[in-house]
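Chemist: Can you look at this prediction? I've put the sequence above it.
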Amino acid sequence: MARSVLVINSGSSSIKYALYHLGRVASCIFQGSVEGIGTSKSSISHKSISTAQDLKIMGKCIGDHEAGLKKVMDLLQQPQNVCAVGHRVVHGGEQFSKPTHITQEVKKAIERAVPLAPLHNPANLEGIRVAEELFHCPHVAVFDTAFHSTIPRPSYTYGIPWKLYEELGVRRYGFHGTSYQFLLGEASRALGRPALELNLIAFHLGAGASMCAIKHGQSIDTSMGMTPLEGLVMATRSGDVDPAIWPFLAAHRSMGLAEIDALLNKESGIYGLCGDKDMKEVVQAADSSDKHRLALEVYVHRIRKYLGAYMVDLEGKVDALVFSGGVGERSAKIRSMVCERLEAFGIQVDEEKNGKSLREIHKDGSRIKVLVIPTDEQLCIAQQTREVLESLEAPVREKSGG
């Protein structure tokens, strides 16, 4: 009987899912999403990869995550073949440095990390709870923060009273770790070298954006911090700002903490600067609109600032820049602006290759390679879930003499 892994990314009002067949290489069979859970505008989008058929179900209220996952079960055709379920969990705190078989203790640890990710971890836990009732097989947590567990203390420590770290866990954690794990593996294949030999600077540029310095296959620094707000300018997030802006706004605009938090997370970034948050539209309008041009320049300036810092972190010994995420994969203009005038650092982009969005866009003589690699976090979760499943099954096989 063919075995498969179900990947679940449970949000506050959505469930993204994908089913992977466990052959020699994991291959996607179905993928889709349940949106608008708990509203009258619930919808399901379901795509069969093999037949390229899309199914869209609109306008039927899906009351909760249990109802949503039951709809997913109906679409899977053979749910009994699911031998493991991999769950994306945003925050693992300091406890988890790798994908982990979910037990009661693991769920308690995820719950303890809720204050660090109040919008995400409760939804992740709800997805786990419901899926455990529907799928009686091993469940695995794959943490966004796990890849960054190797960041050294000087990189993750803030210059604030030490007791805030000891008592509340206030430190840099970093996110998009599953994406960076996948990109490292793909870069290893592209460059024909073991992952543990590689020094990379990776760009996950999407609505949420971050960068990561990878030394000998391990994260040593990343732009997002205790929350995904820190770092690069994003679609609606400000990225790095002077923290004194908070009391300044409170004093001069009579804004409360909730209003300021909403301002920095939902009303800032590219959107706050020019009124658009789609980078494709920003790039197109930059020639005719001063606000859009400024937004584009601010966006790229922040990326280049982190690029310079990570070049120093890696002592100039960089094998490749890796662009990914919706913007990083699709915008030749952004890639060109980021790499402009960096020949002295060994970075030379071939604009003809870049315009064609090829996998390798560097010039033949470029000391540092420049790669464009589409990320696939769901596949990475499936692969890591498979590894945990195999580790659970190995003692059973040994005991039975298999």
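Modeler: Arrived safely.
Chemist: can we go C-alpha only for contacts and neighbour counts from here?
Modeler: Noted.
Chemist: What strand or helix carries the residue nearest to Leu232 when sequence neighbours are not counted?
Modeler: Counting by Cα to Cα, 6 or more residues apart in numbering, Leu232 lies nearest to Gly239, which is 4.8 Å off, once chain neighbours are set aside. For Gly239, there is no host helix or strand (DSSP states H and E).
Chemist: Please enumerate the helices of the stretch 251-400 of the chain.
Modeler: Here the stretch 251-400 of the chain has its helices, by DSSP state H, counting those that start in this stretch, at 257-266, 269-274, 279-285, 290-313, 325-330, 332-339, 351-355, 377-400.
Chemist: Distance from the fifth one to the middle of the chain?
Modeler: Its chain's average C-alpha position is 13 Å from that of helix 325-330, according to Cα atoms, centre = their mean, to the nearest Å.
Chemist: take a look at this one as well, against the first:
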Amino acid sequence: MKKKLILVLNCGSSSIKFSIIDPVKCIAYIDGIVELIQSTTSLMVYDHITDKKLLNKFNEVGSYKKLIILIFDILSSKYKNYLDFVIGIGHRVVHGGQYLKKPMIINDDVLLKVQESSIFAPLHNPFHLIAITVSLQKMLKLKNNNVAVFDTAFHHTIPKESFLYAIPYRFYKNHSIRRYGAHGINHLYVTQQCSLLLKKPINQLNIISCHLGSGSSITAIVNGKSVDTSMGLTPLEGLVMGTRCGDIDPYIIFYMIQQLKMSVTDVQKLLTKESGVLGISSITSDFRELENRYYVDKRAKLSINMFCRRVSKYISGYSSLMCGKLDAIIFTGGIGENSSFIRKKIVKKLSLLNFFIDIKKNIKNNKTNFFINTIDSRSIFVIRANENQVIAQETYSCLQ
């Protein structure tokens, strides 16, 4: 029987992840990543069938378009045996705006709405548009088989009392200003995985999902549906992040513009690219380096403490939405999966909710999913993010 595979393009601002996946059997044939590190570009492709890695480094950082072309060129030259079976391309798109609430086959109207939504995700949507454009050019036979899968889609079940801002209602009605959330693809994935781990139907599952990375968000999930999430109109709201400020008093912006005479562009750059743990530490946005400096650098320690405190506050607040039953908290994303130190600091503040970490179980291991709670604690799971699998499945379903 002929294989039917999906190529997934998961484009971020500093890295591009890609996979070739069998969406029915949930088998990844190829996983790859292009990373931009200072003045160099690195490309890694792992072939799960042959267990071989391809590593390339380039002494320059090309345009984003050139990087997407590079991926297609590598796949065409080295992995044509998989590419020939690809029947569709799934694109992660961070923001779908008010109207794009489910996976959509990409046409001119969808492209226009993704472009219009770029104002809400200026660090992400423009890159998605580049990837889509290159895909349409490089894979002409799949021109009508490109699918956009939206990070905001999972959060369209959030009720009005959670997604509205306390500003005049006309701004929502006339301009679609509301909270949309992000990381919905992975929040959906960990919900599915937690359902399997607890052997509990998704529609009965009450969890708090913590996607912690350079961009971080927390989602309250009741009966398997998102009912609140920390990111808002844009991915700037919520937790302290790598370079993003998270929740602040909006008047700070007025003060910067009116009193400090900063331009709107400068304030936007400051809050999105120069704040978060980078702004507090004045060292780096890399949590690994900050963790290594925790006991020797006061500002590194302060930045991590602020991050953990904000996460604990959100978890505590969202526990009030659980309808009397909280099954588990989930740690996922680069930090959530890999930093036992940060997990321990966060959970330490949650003893009132009956969450306690088992020190031995909390040590990093190679398992995809594992629990780290003590016997007398509520469940605490670490679940490895797998957005690409969800994107592949959603793309396949949409094309069917």
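Modeler: Perfect, I can see it now. Since we're looking at a predicted model, the values are computed, not measured.
Chemist: Please work out the TM-score for the two chains.
Modeler: Remark: TM-score between the superposed chains equals 0.89 [TM-score structural alignment, normalised by the length of structure 2]; 387 aligned residues with a Cα RMSD of 2.4 Å.
Chemist: JSON lines please, covering the helices of the stretch 251-400 of structure 1 and showing distance to Ala190 of structure 1.
Modeler: Formatted as JSON lines, the helices of the stretch 251-400 of structure 1 follow (distance: least, Cα to Cα, whole Å):
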{"stretch": "helix 257-266", "distance to Ala190 of structure 1": "36"}
{"stretch": "helix 269-274", "distance to Ala190 of structure 1": "32"}
{"stretch": "helix 279-285", "distance to Ala190 of structure 1": "27"}
{"stretch": "helix 290-313", "distance to Ala190 of structure 1": "21"}
{"stretch": "helix 325-330", "distance to Ala190 of structure 1": "16"}
{"stretch": "helix 332-339", "distance to Ala190 of structure 1": "19"}
{"stretch": "helix 351-355", "distance to Ala190 of structure 1": "16"}
{"stretch": "helix 377-400", "distance to Ala190 of structure 1": "17"}
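Chemist: Can I get those in CSV including distance to Met1 of structure 1 and mean neighbour count?
Modeler: Putting those into CSV (distance: least, Cα to Cα, whole Å; neighbours: other Cα atoms under 10 Å) gives the following:
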stretch, distance to Met1 of structure 1, mean neighbour count
helix 257-266, 47, 15
helix 269-274, 50, 22
helix 279-285, 45, 17
helix 290-313, 48, 18
helix 325-330, 35, 21
helix 332-339, 45, 19
helix 351-355, 44, 16
helix 377-400, 16, 17
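Chemist: Which one, of the ones you listed, ends up nearest to Val7 of structure 1?
Modeler: Smallest distance to Val7 of structure 1 across those (Cα to Cα): 6.3 Å, for helix 377-400.
Chemist: Give me the neighbour count for Leu260 of structure 2.
Modeler: 10 (other Cα atoms under 10 Å).
Chemist: and it, what pairs with it in structure 1?
Modeler: Matched across to structure 1, Leu260 of structure 2 falls on Arg253, judged by TM-score structural alignment.
Chemist: separation between its match and Leu371 of structure 1?
Modeler: 45 Å (Cα to Cα, to the nearest Å).
Chemist: swap in Ser33 of structure 1?
Modeler: Relative to Leu371 of structure 1, and taking Cα to Cα, Ser33 of structure 1 is found at 29 Å.
Chemist: between those two, which one's more packed in?
Modeler: For Ser33 of structure 1 versus Leu371, the count of surrounding residues by other Cα under 10 Å is larger for Leu371: 24 against 21.
Chemist: Correct me if wrong: the more buried one contacts Lys363.
Modeler: No: taking Cα atoms under 8 Å as the definition, Leu371 of structure 1 is not a contact partner of Lys363, at 11.2 Å.
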